[in-house]
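*Asks:* give me the fold of what follows.
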Amino acid sequence: MVKKIGIDARLISQTGIGTYTRNLLYFLDQLSQNDIVFYIYLLESEKETFKFKGKNFIIRTTRSKWHSINEQYAYLQEINQDHLDLVHFTYFSYPFFYKKPFIATIHDLTPLLLKTGRASTKNPLIYQLKFQAFKYILSKQLNESKAIITPSQSVKKQILDYYGENYKNKIYPIYEGVDMAIQDLNENSSLMKQFNTKFMIYVGNFYPHKNVDRLIKAYSKIKTDVKLILLGPVDYFSDSINQLINQMDLNKKVVLFSTNKKEDLVFFYKNAISLVHPSLSEGFGLPIVDAMYFKLPIIASKIPVFQEIIGENYTSFDPTAENDITGKIQKYLDNKNYSKIDYSLRLQKLSFKKMAEETFLIYKKNLGY
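*Replies:* Now for the predicted structure:
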């Protein structure tokens, strides 16, 4: 009998979760078998973003965005109409009245553990309401799911520390890997004209927990001609970062650069002397793994998940201590040893292909195979 699996791919074009979803779908397409049909739910605007080789992949489109009222009603109705045997919600936001079997991926607990209000453009009352809604939905998802996937042991530990040991046997840590979109891709060498001196890079968004403002302040104290290039999306949070750079008169030392071209990203990974990642909290750290693929030296926060992923193969600092960030980067630059690092042993464990295979086994287990 043919089984039907739904996969929520509405965030496929976003950073982070989008990378996770794109790689999951790509490798599931290589794995799928004839007695399972996948229903892939995409926003209408995204329906042309992904093509499948397998005939057992059916694309469904929806107008219901995550964190919306429509998600709780229209999207719920849409997935119910397909009479699915199992759904994989790839994000915490989901129709909480959905009553049939599902699994979910919880990428991190950052909104719970670092509640500041700074990660919202809303007024404090609306932010508080959204925070309470997040707590409720996440708790409900954890309780009602058949299985929870996390991207690291660190996130599993966070969940158990916060919610209790009762969930231990239903949580499956599965490592992610190097984005397939940047592997074996040629760099945009035309950028060499603009970036023709030594530089370090930060890759990611500019949400408050990413701690980029503290990195900028720390970097302002460093005596160097090496530039810090901040690579991320243009939004409310990048505007704040740009204002800080201007206020501190650091335009010649710190550069904000936005691009959605993978060839540009490959250029920066290949030509930087180091990746700097000052985050206060992460569930995994995709830019870290991409940097490892390009053998880039890493200077990053001393937080459990980075220690889990990189081991001792990086220069760590206390992300809450500006002077420690300054000192560790200054020491690295003074050393003038910018040699590439071989992370091949660590990378053997970090693979989106393996992630898709292990996820597929969880699907089959919960379908009774």
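
*Asks:* for the rest of this, base every contact and every neighbour count on C-alpha atoms.
*Replies:* Noted.

*Asks:* strands of the stretch 1-150 of the chain, residue ranges please.
*Replies:* Assigned strands in the stretch 1-150 of the chain, in chain order: 3-8, 36-43, 57-62, 86-89, 102-105, 147-150 (criterion: DSSP state E, counting those that start in this stretch).

*Asks:* those strands: which one's closest to residue 74?
*Replies:* For residue 74, the closest of the strands of the stretch 1-150 of the chain is strand 57-62, at 8.5 Å, according to CA to CA.

*Asks:* one more to line up against the first:
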Amino acid sequence: MYHIHGGHGRYLRELIVNLEELDTTNRYTIILKPEGAALYIPKNPNFKTIVTGTHWYTLGEQISFLRLLNKLHADLVHFPHWNVPLLYRRPFVVTIHDLILCEYPTSAVSTRNPLIFWVKYAGFQIILRHALTHAEHIITVSETTRDQITDHFPELLTETTPIHLATSVPHVISSESRHSRDESRNLNVEIPRLRPASQDFARDDDLRRHFLYLGTAYPHKNLPFLLHAFHQFGIRYGRTYQLILAGAGSIFYDRLLATDTAKTLLENGDLIYKEAPDDAALEELYTNATTVICPSLMEGFGLPALEAAARGVPVIASRIPAFQEVLGDTAIYFNPHNIESLIAALCHSGARRLDDAIESREDKERDPIAPTTSALHDDNLRDKLLSRAQQFSWRKTAEKTLRIYQLTNCQVLA
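*Replies:* A predicted model of the protein is given here:
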């Protein structure tokens, strides 16, 4: 197990730390990249680490990493992603986070030449199918991902168990702190706010609430759609809000920020990009956000949405199965293919009348673009968000995963 960055890295860190506390019987070998080894020092004497320089999604993963695994003679290996060496023959379980590449097989998700992408995509299909068919057990991060596997691989016989991800932030945010912040807005008292790195991106006298997006800029994240909707929202109702995008720098963010819509928003101070915020910066981003926006066309889980809920921050989310599974009835949902639906959701989040956004519609209740907004008008929304987040915990994730290890190992030995 050697991913360390991003959502997969967070999953691994929390899983391993909790397994250390839960399991004092079995011995574990954690395989890490050099940067991961610098961040993780086992506390449980039954846990040890091995460092590998092998890069994932490469030929080396199929050769040198395979040799390393074979030398370990492990009773069971847990691969936290689909990239299992094709020639590995000992028992293993695999975690599948999503099947986005199966749903959106496009070279737009790659920085490589399209021909190279399609060659690698063919390899992905072979390795994924091998992982699913040869695993002793499949773990998915949601029922949504389990259903996607069933849809794409109806002939698959491997037992599959959904085990939810969780959030590692405190579930209970000080009511007094959030109340004071909200009250200060109502009284027009100056409150701390985030500023862009360059003063070219915002005016010095700006004091504006903001919407927050956290994540990558991959095509399925639907960010051009978000920028266009936010731009139209500002044109129609005044530039009273800013939009903050936060995520690791990449060519996908470079392309997004080079679009005409992004340039206009940046020049007007309506858009701010925060590159690769650390944990402290993430906490500040969440705490100061009016609303977190999750516009994806597809997700396996939706960790930023859950992290927002854990802080009592309202969420506007696309009406897709993963977000509905994680957030239930605590979010404002919109149609991720219709600009007007997102604009209407932004209006609701900004305490504006939905009628202003779709006033020309006669049958608003049945309008297919109208967002699901009952959560917004719930006086107990914050308590419901916190309660929803408390249903997910990394300890539960680790306990269920350990049971899979134990069950699988017993079956193999039998």
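
*Asks:* overlay them and tell me the TM-score.
*Replies:* A TM-score of 0.91 describes the superposed chains when it is computed by TM-score structural alignment, normalised by the length of structure 1; 356 aligned residues with a CA RMSD of 2.3 Å.

*Asks:* including mean neighbour count and distance to residue 24 of structure 1, could the strands of the stretch 1-150 of structure 1 go into JSON lines?
*Replies:* Below are the strands of the stretch 1-150 of structure 1 laid out as JSON lines (neighbours: other CA atoms under 10 Å; distance: least, CA to CA, whole Å):
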{"stretch": "strand 3-8", "mean neighbour count": "21", "distance to residue 24 of structure 1": "10"}
{"stretch": "strand 36-43", "mean neighbour count": "21", "distance to residue 24 of structure 1": "12"}
{"stretch": "strand 57-62", "mean neighbour count": "18", "distance to residue 24 of structure 1": "13"}
{"stretch": "strand 86-89", "mean neighbour count": "22", "distance to residue 24 of structure 1": "11"}
{"stretch": "strand 102-105", "mean neighbour count": "24", "distance to residue 24 of structure 1": "12"}
{"stretch": "strand 147-150", "mean neighbour count": "24", "distance to residue 24 of structure 1": "13"}
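
*Asks:* okay if I get the ones you listed as JSON lines plus distance to residue 336 of structure 1?
*Replies:* Written out in JSON lines, the entries for the strands of the stretch 1-150 of structure 1 read as follows (distance: least, CA to CA, whole Å):
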{"stretch": "strand 3-8", "distance to residue 336 of structure 1": "47"}
{"stretch": "strand 36-43", "distance to residue 336 of structure 1": "47"}
{"stretch": "strand 57-62", "distance to residue 336 of structure 1": "51"}
{"stretch": "strand 86-89", "distance to residue 336 of structure 1": "46"}
{"stretch": "strand 102-105", "distance to residue 336 of structure 1": "41"}
{"stretch": "strand 147-150", "distance to residue 336 of structure 1": "38"}
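
*Asks:* and the aligned residue in structure 2 for residue 302 of structure 1, how many neighbours does it have?
*Replies:* Under the alignment defined by TM-score structural alignment, residue 302 of structure 1 corresponds to residue 319 in structure 2. Burial of residue 319 of structure 2, expressed as a neighbour count using other CA atoms under 10 Å, amounts to 22.

*Asks:* quick one: contacts for residue 319 of structure 2?
*Replies:* For residue 319 of structure 2, the set of contacting residues under the criterion of CA atoms under 8 Å, 6 or more residues apart in numbering consists of 333, 334, 335, 336.

*Asks:* and residue 208 of structure 2, by the same measure?
*Replies:* Neighbour list for residue 208 of structure 2: 240, 241, 242 [criterion: CA under 8 Å, 6+ apart].

*Asks:* which position in structure 1 aligns with the second one?
*Replies:* In other words, residue 241 of structure 2. Aligned against structure 1 - with TM-score structural alignment as the criterion - residue 241 of structure 2 pairs with residue 226.

*Asks:* so its match sits against residue 253, correct?
*Replies:* Yes - checked against CA atoms under 8 Å, the pair residue 226 of structure 1 and residue 253 is within contact range at 7.4 Å.

*Asks:* need the residues touching each of these two.
*Replies:* With CA under 8 Å, 6+ apart applied, the contact sets of residue 226 of structure 1 and residue 253 do not overlap.

*Asks:* which of the strands of the stretch 1-150 of structure 1 sits closest to residue 269 of structure 1?
*Replies:* Proximity of those to residue 269 of structure 1 was assessed by CA to CA; the nearest stretch is strand 147-150, lying at 26.5 Å.

*Asks:* helices of the stretch 1-150 of structure 1, residue ranges please.
*Replies:* Secondary structure of the stretch 1-150 of structure 1 by DSSP state H, counting those that start in this stretch: the helices cover 17-31, 69-70, 76-81, 110-113, 124-144.

*Asks:* so which of the ones you listed is the most packed in?
*Replies:* Between the helices of the stretch 1-150 of structure 1, the one whose residues have the most neighbours on average, counting mean count of other CA atoms under 10 Å, is helix 17-31 (a mean of 20).

*Asks:* and it, what does it pack against?
*Replies:* Using 3 or more CA pairs under 8 Å, 6 or more residues apart in numbering; DSSP states H and E, the elements in contact with helix 17-31 of structure 1 are helix 352-366.

*Asks:* what's the matching range in structure 2 for the helix it packs on?
*Replies:* Aligning helix 352-366 of structure 1 against structure 2 (TM-score structural alignment) gives residues 394-408.
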